[in-house]
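*Asks:* okay, sequence plus prediction incoming.
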Amino acid sequence: MDKLILEDGDTLYLKLYNLLKKDIESEKLTYKLPSIRKLAKKFKVSNFTVIKAYELLEKNAYVFSKKGSGFYIKYNRNNHFFYPEDYMVNEEFKYNYFTDNCSIDFSSASPKNNFFPIDILKSTINSILDTQGEKALLYELPQGNIEFRKCILKTLKTMDIETKLENIQIISGAQQGINLISQVLIQNNDIVIVEDPTYKGAINSFKEKGAVIERIPLDKDGINIELLENFLKYNQIRLLYIIPIFQNPTGITLSQEKKYKLLNLAEKYNFYIIEDDSSSELYFKDKIFPLKSLDNKDRVIFIKSYSKIFMPGFRIGFMIVPPSIVSEVIRTKYSTDISTSGLNQRIFQYFLENNIWMDYIFKLRKEYSIKQELLYNELSTITEISFNKPQGGLSFWIKLPPDITGEAVYFKLIKEGVRIIPGVVFSINYSNYLRLSFAQCNSNQIKKGIKLFKKVLSELININ
């Protein structure tokens, strides 16, 4: 069993809980937990601290207690699963989309498929095949179809981004962009800084290339600049990965002041910033411009995915790559999958040029601003939780009472037919958080789901 780091006395039992949970999941503990007195002596903590940690493990279905005998391991890796939309890049849990009968889905942050312009998609495909024939189905250049890239170059002007055609790289979704940059820039033991919490797919990609991950917590207006700068004074980093607009999972948007500070730090300490943008179009008040729009030193690698809010299976996006690494990115892209689907590139070019994309986004903003307001009002009736209202996006980041974990809520809600994502999916430091997304829910489902959430939360609170 690893060493228990003692810092905050009021959360000591949570530290012990997370340590024991990790040992159970890795099967270091497989039958029975040590006695309360033995563990308290080992870590020099009170019996009460151990009892609270054990009770939390029991509440989260990791152990069960036998009166007079102790606590026994109940956890089964094959049955322990969560339900986020980015399940394929989270190696810690088994995800299975066919093992429950949930009718209310607060886990997916992708728009419901009834918004997809399927009829327009069909006619667009037919038109492309009629006019371009087999050419539309051949391999494209690794960097992407030149006409599509020209179209993107025009679109970028609406985002206040200035770049050159040769710096635009077409990719098959944001994850591929992150993977490509990891392969090109990261060497073993390079330091990569990420926000805490953040999208785990990015962290996995960096780790696969041997990066050392450092986490910097978020303030209400984005990454904590003071902590970041203090770290940079004594450490050379390779990359900073951020989601500055409607951050996943918190929904936080980076302030204008911090945007300028980040760019100055990147120049001063010589590192790149990966800006991951998957949902900036879904603003409900004022339009927010990317960090890249302020970048005049080519410090920001801008990754834009259209898949997330269009059709998750329609893998398409692009990167703006600094001139110094363009050639290497193209070579790496070619060695990875030769090129992104030429048909998909032509389809999306047609959507952009004929305002189909913008009409779709306008419809989403209108619909989801109403849903966000409804969910906000429903959540506001729950006094035991705390949260902020994002300026856009499709989710809320909920802080639970300190002795209630997101996992406990998850397991109880799944039995009620409701899916959520516990905070530990994004960071082990946020065990008493969860993310609620309203993308897949109608008004009745939102109301019913929050009613069940209240019920479950009340049950968990009354256990203590």
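*Replies:* Yep, that arrived. Numbers count the residues shown, from 1 in each chain.

*Asks:* from here on, just use CA atoms for contacts and neighbour counts.
*Replies:* Fine.

*Asks:* would you agree Met319 falls within a strand?
*Replies:* Yes. Counting by DSSP: H, G, I helix; E, B strand; the rest coil, Met319 is located in a strand.

*Asks:* my guess is it meets Phe302, correct?
*Replies:* Yes. Using Cα atoms under 8 Å, Met319 is in contact with Phe302, at 5.4 Å.

*Asks:* identify the contacts common to those two.
*Replies:* By Cα atoms under 8 Å, 6 or more residues apart in numbering, Met319 and Phe302 have no common neighbours.

*Asks:* let me see the contact set for Tyr360.
*Replies:* With Cα under 8 Å, 6+ apart, Tyr360 has these contacts: 115-117.

*Asks:* which of those fall within helices?
*Replies:* Using DSSP state H, no member of those falls in helices.

*Asks:* next, count neighbours for Gln349.
*Replies:* 19 (other Cα atoms under 10 Å).

*Asks:* for Ser437, same thing?
*Replies:* Neighbour count for Ser437, taken as other Cα under 10 Å: 26.

*Asks:* neighbours around the residue lying closest to Asn189 once chain neighbours are set aside, how many?
*Replies:* In space, and not counting its chain neighbours, Asn189 is closest to Ala211: 4.9 Å by Cα to Cα, 6 or more residues apart in numbering. Other residues within reach of Ala211, judged by other Cα under 10 Å, total 23.

*Asks:* Ile193 is in contact with Ala211, correct?
*Replies:* No. Counting by Cα under 8 Å, Ala211 stays clear of Ile193, with 9.7 Å between them.

*Asks:* name the residues contacting each of these two.
*Replies:* With Cα under 8 Å, 6+ apart, Ala211 and Ile193 have no common neighbours.

*Asks:* next, the buried residues of the host helix or strand of Leu121.
*Replies:* Using DSSP states H and E, Leu121 sits within helix 118-132. Buried residues in helix 118-132, counted by 16 or more other Cα atoms under 10 Å: 121, 124-125, 128.

*Asks:* hang on, the earlier thing: a markdown table please, covering the contacts of Tyr360 and showing distance to Glu134 and neighbour count.
*Replies:* A markdown table is the format used below for those (distance: Cα to Cα, whole Å; neighbours: other Cα atoms under 10 Å):
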| residue | distance to Glu134 | neighbour count |
| --- | --- | --- |
| Phe115 | 30 | 15 |
| Phe116 | 26 | 14 |
| Pro117 | 24 | 14 |
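
*Asks:* A further structure is provided below for comparison with the first:
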Amino acid sequence: MLIELDRTSTVPLYRQIAEQLRARISSGELVPGTRLPPERRLAAVLGVNRTTVVNAYRELAADGLIVGHVGRGTIVADPSRLHEPGTPASGIPWPQLFTPATDVMNDPLLQDTMLVSSRPDVITFATGMPAPELYPIATMRQLLDEALHQAGQSLLQYCPAEGYPPLREALASWIAPSGMRFGPDDVLVVAGSQQGLYLLARALLEPGDIVAVESPTYLGALQVFRAVGARLLPIPVDQHGMRVGLLEDVVARRRPKLIYTLPTFQNPTGTTMSRDRRERLLALAARYQVPVIEDDPYGALRYAGESIPPLAALDQHGVVLYLSTVSKILFPGFRIGWIAGPRPVIERLAILKQIVDLDTNPLAQWAVWAFITRGLLDAHLERLRRHYPERLERMLAALERYATGVLEWTRPAGGFYVWCRLTDGLRARDLLPEAARRGVAFAPGESFHPDDAGTGTLRLNFTFPPVTAIEPGIARLAEAVQALRSIRLNGEGSRRARVVAPIV
């Protein structure tokens, strides 16, 4: 569903917005209880002043089509009440009862991106997934058959909330060569790193607490921190990772409750924090007693350069909570991740995890344990480290061939992503519909920022699309950028320059 603004029309912009929303409410596209975007957000999406959206909403409210609720936003009214005053609405107006925390996924840009990516004719660079054709399915089938045959009864029952004990031991041993000194009791198995982030946020944060985060950073972390009511303190990222010098300038004044970082092959930029910055970050965290969440889903996927020890390996003061997952290196669908950290934290998180889900799938935990202890995971990683660099080189070569002059990009030393910047002040949100028309999708960079920055950036995943699709996908993307440049150059002030933007 789109709102189209014709800036050459004599009809005021607020009336155009109001009339299009009115039509969608009347047609049933916007059902009673639907939450409309906040005024400020819709204004930013449409590129208009907030007052314009306020006036549009006021006109609709005057007609009884929408109602505002303090703390819940603007809601589409029940039309039956317009014609039959005093008649109660049928059923419970569920959308009006949801808390603001449930709005964290309401990102129009991402919803539009996901919709485009789901089309079968689209080459998508938007996802954060590994290559499905490289999944070791045959091996895993044999392991699961073995598990069910030998220990099916026990593995199909509950297991300890802390995790399957052999897996906790295997994980502690597997990460030890990188310098991390954790025992099995210092490891908590979670249902993917996203659950790990949620548990950490629930255990350590209260509404109003400040979390220092990289800008840009992992979208899922921003959603979790916002859901628990935290305030986000953005720290810029450059080619050497988080700018720790800027963090030092604000920690003493703002006193964040947590520092969150992806220091190795960061999502979305692909950058890696230098060792010097890692050591400065740890010293800063120890001096001010601020815990550091180190999110490390990509650290095993290095394709060039020398490895840098994880923060958890350099930590001498017990300030780091290490978070990782098999989702990027094995199967996302297994939902197996882990947190390693000081034992009091692990014990408290295990209690919280019992409330959330009792335990994580024992059968999947057994399979990951077998994969690690039999050397299969290391062999699989070697395979990935052979294939993924080829895909990265194809993407970089295609960008050089088709996108020189319209995009700027960085070369990552590992991970999943190439981070790009549009030239000439173009915005990624305006590029989305042009790309969709040409059958290609990307992740808009501003969705990864905790503030309003990054409008001209985009993230491209090179691991998920088939090798043969990478070059044509980049060619389509470059065509979309050229089309957007042409519209901007030739269409400003004309009907071709109208804004087309999603509202839900």
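*Replies:* Arrived safely. Keep in mind that this is a model prediction, so the values were computed, not measured.

*Asks:* what's near enough to touch the equivalent of the residue nearest to Asn189 of structure 1 over in structure 2?
*Replies:* When structure 2 is aligned by TM-score structural alignment, Ala211 of structure 1 is paired with Ala230. When contacts are counted by Cα under 8 Å, 6+ apart, Ala230 of structure 2 touches 205-211.

*Asks:* ok, those residues in structure 1: which stay?
*Replies:* Retained in structure 1 by both residues aligned by TM-score structural alignment, their matches' Cα atoms under 8 Å are the following of the contacts of Ala230 of structure 2: 205-211.

*Asks:* would you show me how to pick out the buried ones of these in ChimeraX?
*Replies:* Restricted to buried positions by 16+ other Cα under 10 Å, the ChimeraX selection for those reads:
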select :205,209,210,211
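
*Asks:* ok, the kept ones among the contacts of Ala230 of structure 2 vs Ser26 of structure 2, which is closest?
*Replies:* Using Cα to Cα, Pro207 is the member of these that lies nearest Ser26 of structure 2, at 38.7 Å.

*Asks:* helix, strand or coil for the closest one?
*Replies:* Applying three-state DSSP: Pro207 of structure 2 is coil.

*Asks:* Phe225 of structure 2 versus that one, what's the distance?
*Replies:* Using Cα to Cα, to the nearest Å, Pro207 of structure 2 is found at 9 Å from Phe225 of structure 2.

*Asks:* Tyr218 of structure 2 now?
*Replies:* Distance from Tyr218 of structure 2 to Phe225 of structure 2, by Cα to Cα: 11 Å.

*Asks:* okay, these two: which has more neighbours?
*Replies:* Taking neighbours as other Cα under 10 Å, Tyr218 of structure 2 and Phe225 compare with Phe225 leading, 26 against 22.

*Asks:* next up, the contacts around that one.
*Replies:* Contacts of Phe225 of structure 2 (Cα under 8 Å, 6+ apart): 201, 211, 231-232.

*Asks:* how far does stretch 278-286 of structure 1 sit from the chain's center?
*Replies:* Relative to its parent chain, stretch 278-286 of structure 1 has a centroid offset of 16 Å by Cα atoms, centre = their mean, to the nearest Å.

*Asks:* before we move on, what about stretch 134-149 of structure 2?
*Replies:* Its chain's C-alpha centre and that of stretch 134-149 of structure 2 lie 30 Å apart, by Cα atoms, centre = their mean.

*Asks:* mind listing the helices for the stretch 151-300 of structure 2?
*Replies:* Using DSSP state H, counting those that start in this stretch, the helices of the stretch 151-300 of structure 2 run over 165-175, 192-204, 219-227, 244-254, 275-288.

*Asks:* Thr127 of structure 2: which of the ones you listed is closest?
*Replies:* helix 219-227 (12.1 Å).

*Asks:* mean shift of the closest one relative to structure 1?
*Replies:* Its match in structure 1 and helix 219-227 of structure 2 itself, once the structures are fitted together, sit a mean 1.5 Å apart by mean Cα distance after the TM-score superposition for structure 1.

*Asks:* that helix: how far from the chain's middle?
*Replies:* With Cα atoms, centre = their mean, you get 8 Å for helix 219-227 of structure 2.

*Asks:* with stretch 91-101 of structure 1 instead?
*Replies:* 17 Å.

*Asks:* now do the same end-to-end measure for that stretch.
*Replies:* Chord length of stretch 91-101 of structure 1, first to last residue, is 24 Å (Cα to Cα).

*Asks:* again with stretch 390-410 of structure 1
*Replies:* Span of stretch 390-410 of structure 1 from end to end, Cα to Cα: 23 Å.

*Asks:* could you do stretch 286-293 of structure 2 as well?
*Replies:* 13 Å.

*Asks:* and that stretch, what's buried?
*Replies:* Using 16+ other Cα under 10 Å as the test for burial, stretch 286-293 of structure 2 gives 286, 289-293.

*Asks:* which residue is the nearest non-sequential neighbour of Thr124 of structure 2?
*Replies:* Distance criterion Cα to Cα, 6+ apart; nearest residue to Thr124 of structure 2, sequence neighbours excluded, is Ala441 at 4.6 Å.

*Asks:* again, but for Ile216 of structure 1
*Replies:* Nearest to Ile216 of structure 1 is Glu195, by Cα to Cα, 6+ apart, at 5.1 Å.

*Asks:* show me the contacts for the aligned partner of the one you found in structure 2.
*Replies:* Counting by TM-score structural alignment, Glu195 of structure 1 corresponds to Glu214 in structure 2. Taking Cα under 8 Å, 6+ apart, we find Glu214 of structure 2 in contact with 234-237, 242, 260-261.

*Asks:* now the helices of the stretch 151-300 of structure 2 as a markdown table including distance to Gln354 of structure 2?
*Replies:* Converted to a markdown table, the helices of the stretch 151-300 of structure 2 look like this (distance: least, Cα to Cα, whole Å):
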| stretch | distance to Gln354 of structure 2 |
| --- | --- |
| helix 165-175 | 16 |
| helix 192-204 | 11 |
| helix 219-227 | 19 |
| helix 244-254 | 33 |
| helix 275-288 | 30 |
